[in-house]
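[1] the following comprises the amino acid sequence and a computationally predicted model.
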Amino acid sequence: MSSNTTLLTSGARLIVTTHNASGKSTFHSDLTLPSFSPFGPSGSSFTIFDTRSSVPVNNLQEPTHLRDTIPRVPASGVNFCVTNIAPRFSVPMHRTLSLDYAVVLAGEIVLALDSREERMVKAGEFIVQQGVNHAWHNRTDEVCRIAFVGVGAEMVVLGSGEELRETVIKVPAK
């Protein structure tokens, strides 16, 4: 296996800026946030950099880093995180109530939809995901790292009135 398998456990460096009392730009923090691996060492890991409960945000408010949780976007808020998907691992079909902007940073991943359509997405490529039912399949021997910015979204309501609700991936009991 490649050396990029350290992406699963290494967490990620986060630099946060802010303003001082006179309004000048300054660095607030520079730290490495740990990753959360609810599916074990051969599954997925997550690092949440910031979650805000609503927009617009207060840029003087300190970022909220959520540890030991799978990223979820607040209904009227935003979430910024990274997900690492282990080699030969699949994330089951699920739907989020969010608009997700994503960029594959390392490796490649298959994005599968419930219509049975699939697309390979490689490092340097982008995704705009609009609350669809989807799964992720890493069919390679490399870790795939994806950065996400999620924005709370309204539930999709079909012309028939059917509501497409969120389906949550359950964290295995320890």
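    Yep, it's here.

[2] rest of the way, CA atoms for contacts and neighbours
    Fine.

[3] contacting residues for residue 166?
    94-97 (CA atoms under 8 Å, 6 or more residues apart in numbering).

[4] go again using 10 Å as the cut-off
    Taking CA atoms under 10 Å, 6 or more residues apart in numbering, we find residue 166 in contact with 94-98, 131-133, 155-156.

[5] over to residue 88?
    42-43, 137-143.

[6] only the buried subset of the residues you listed, as a PyMOL command please.
    Only the buried entries of the contacts of residue 88 go into this PyMOL selection, using 16 or more other CA atoms under 10 Å:
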select buried, resi 43+137+138+139+141+142+143
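
[7] one more structure, for comparison:
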Amino acid sequence: MSFQKNVKASPLRDNTRHITTHDPTTGKAIVHSSTSGNWSSFDDGKLGFNVIYTTSKFPPDINGDEDIKAHEKVMASDKLGLVNPGGTVCRTVDFAPGYECMMHRTQSLDYGIIIEGSVEMILDSGEVKLMHRGDVAIQRATMHAWRNPSETEWARVIFILQDCEKVEIGGKELGEDLGRGTSGLPPSGNDI
């Protein structure tokens, strides 16, 4: 899996993140910052990641903008895997036409919300579900892949990944499995 940092692969519109906070004098809501995406490209530009936000504990501490400081520290570390141990990750993922990502598993409870195009959720059992704009997948630490079935259009999914307790099935601990060809993607480290 080839990896390029700060490269947006898809032609889909960039998304802007607007973070709110409170005016320390009035207590009224204000915009802390508005920033465009910071994309990374994988698999020769067929897969794009944009981390929108992370938290590093649950529940997060938003007093004094502690959560924003924690997010900035995580992003500066360059060590964020798919999951942030003890916290959450909100990520936009773009899939090229016909692209299928590697079969993988994260130790997390994930919400995958289709916002552009259609995506197939492929499970290691062989089961496949075609999902359309507005559909939501609840991934519960299962082995899965994603495929964009369109031959011409890009697809976009927003994923919210939440760290979870270790998963044990039939006496076997599952843990994270990033699958084939994942160089450039650090392990999450939450299954140690």
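    Arrived safely. The structure presented is a predicted model; accordingly, all values stated were derived computationally and were not measured.

[8] can you calculate the TM-score here?
    Here the superposed chains carry a TM-score of 0.86, computed using TM-score structural alignment, normalised by the length of structure 1; 165 aligned residues with a CA RMSD of 2.1 Å.

[9] re the thing from before, just send the contacts of residue 88 of structure 1 back as a markdown table, with secondary structure too.
    Converted to a markdown table, those look like this (DSSP: H, G, I helix; E, B strand; the rest coil):
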| residue | secondary structure |
| --- | --- |
| 42 | coil |
| 43 | coil |
| 137 | strand |
| 138 | coil |
| 139 | coil |
| 140 | coil |
| 141 | coil |
| 142 | coil |
| 143 | coil |
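
[10] list the members of the contacts of residue 88 of structure 1 that persist in structure 2.
    For the contacts of residue 88 of structure 1, the subset whose aligned partners also touch in structure 2 (both residues aligned by TM-score structural alignment, their matches' CA atoms under 10 Å) is 43, 137-143.

[11] now the contacts of residue 166 of structure 1 as JSON lines including neighbour count, distance to residue 76 of structure 1 and secondary structure?
    Shown next, in JSON lines, are the contacts of residue 166 of structure 1 (neighbours: other CA atoms under 10 Å; distance: CA to CA, whole Å; DSSP: H, G, I helix; E, B strand; the rest coil):
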{"residue": "94", "neighbour count": "18", "distance to residue 76 of structure 1": "20", "secondary structure": "strand"}
{"residue": "95", "neighbour count": "17", "distance to residue 76 of structure 1": "17", "secondary structure": "strand"}
{"residue": "96", "neighbour count": "24", "distance to residue 76 of structure 1": "13", "secondary structure": "coil"}
{"residue": "97", "neighbour count": "23", "distance to residue 76 of structure 1": "10", "secondary structure": "coil"}
{"residue": "98", "neighbour count": "27", "distance to residue 76 of structure 1": "9", "secondary structure": "strand"}
{"residue": "131", "neighbour count": "21", "distance to residue 76 of structure 1": "14", "secondary structure": "coil"}
{"residue": "132", "neighbour count": "20", "distance to residue 76 of structure 1": "18", "secondary structure": "coil"}
{"residue": "133", "neighbour count": "19", "distance to residue 76 of structure 1": "20", "secondary structure": "coil"}
{"residue": "155", "neighbour count": "15", "distance to residue 76 of structure 1": "12", "secondary structure": "coil"}
{"residue": "156", "neighbour count": "17", "distance to residue 76 of structure 1": "15", "secondary structure": "strand"}
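
[12] list the buried ones in stretch 47-59 of structure 2?
    Judged by neighbour count (16+ other CA under 10 Å), stretch 47-59 of structure 2 contains these buried residues: 47-56.

[13] just the ones of those residues in helices?
    Among the buried residues of stretch 47-59 of structure 2, DSSP state H puts none in helices.

[14] now, which of the residues you listed lie within strands?
    The members of the buried residues of stretch 47-59 of structure 2 that map onto strands under DSSP state E are 47-55.

[15] just these now: which is nearest residue 129 of structure 2?
    residue 47 (19.9 Å; CA to CA).

[16] the closest one contacts residue 96, doesn't it?
    Yes: counting by CA atoms under 10 Å, residue 96 is a contact partner of residue 47 of structure 2 at 6.3 Å.

[17] mutual contacts of the two, please.
    Common neighbours of residue 47 of structure 2 and residue 96, using CA under 10 Å, 6+ apart, are 9-10, 154-156.

[18] how near is the aligned partner of residue 15 of structure 1 in structure 2 to residue 12 of structure 2?
    In structure 2, residue 15 of structure 1 lines up with residue 18, judged by TM-score structural alignment. Using CA to CA, to the nearest Å, we find residue 18 of structure 2 at a distance of 19 Å from residue 12 of structure 2.
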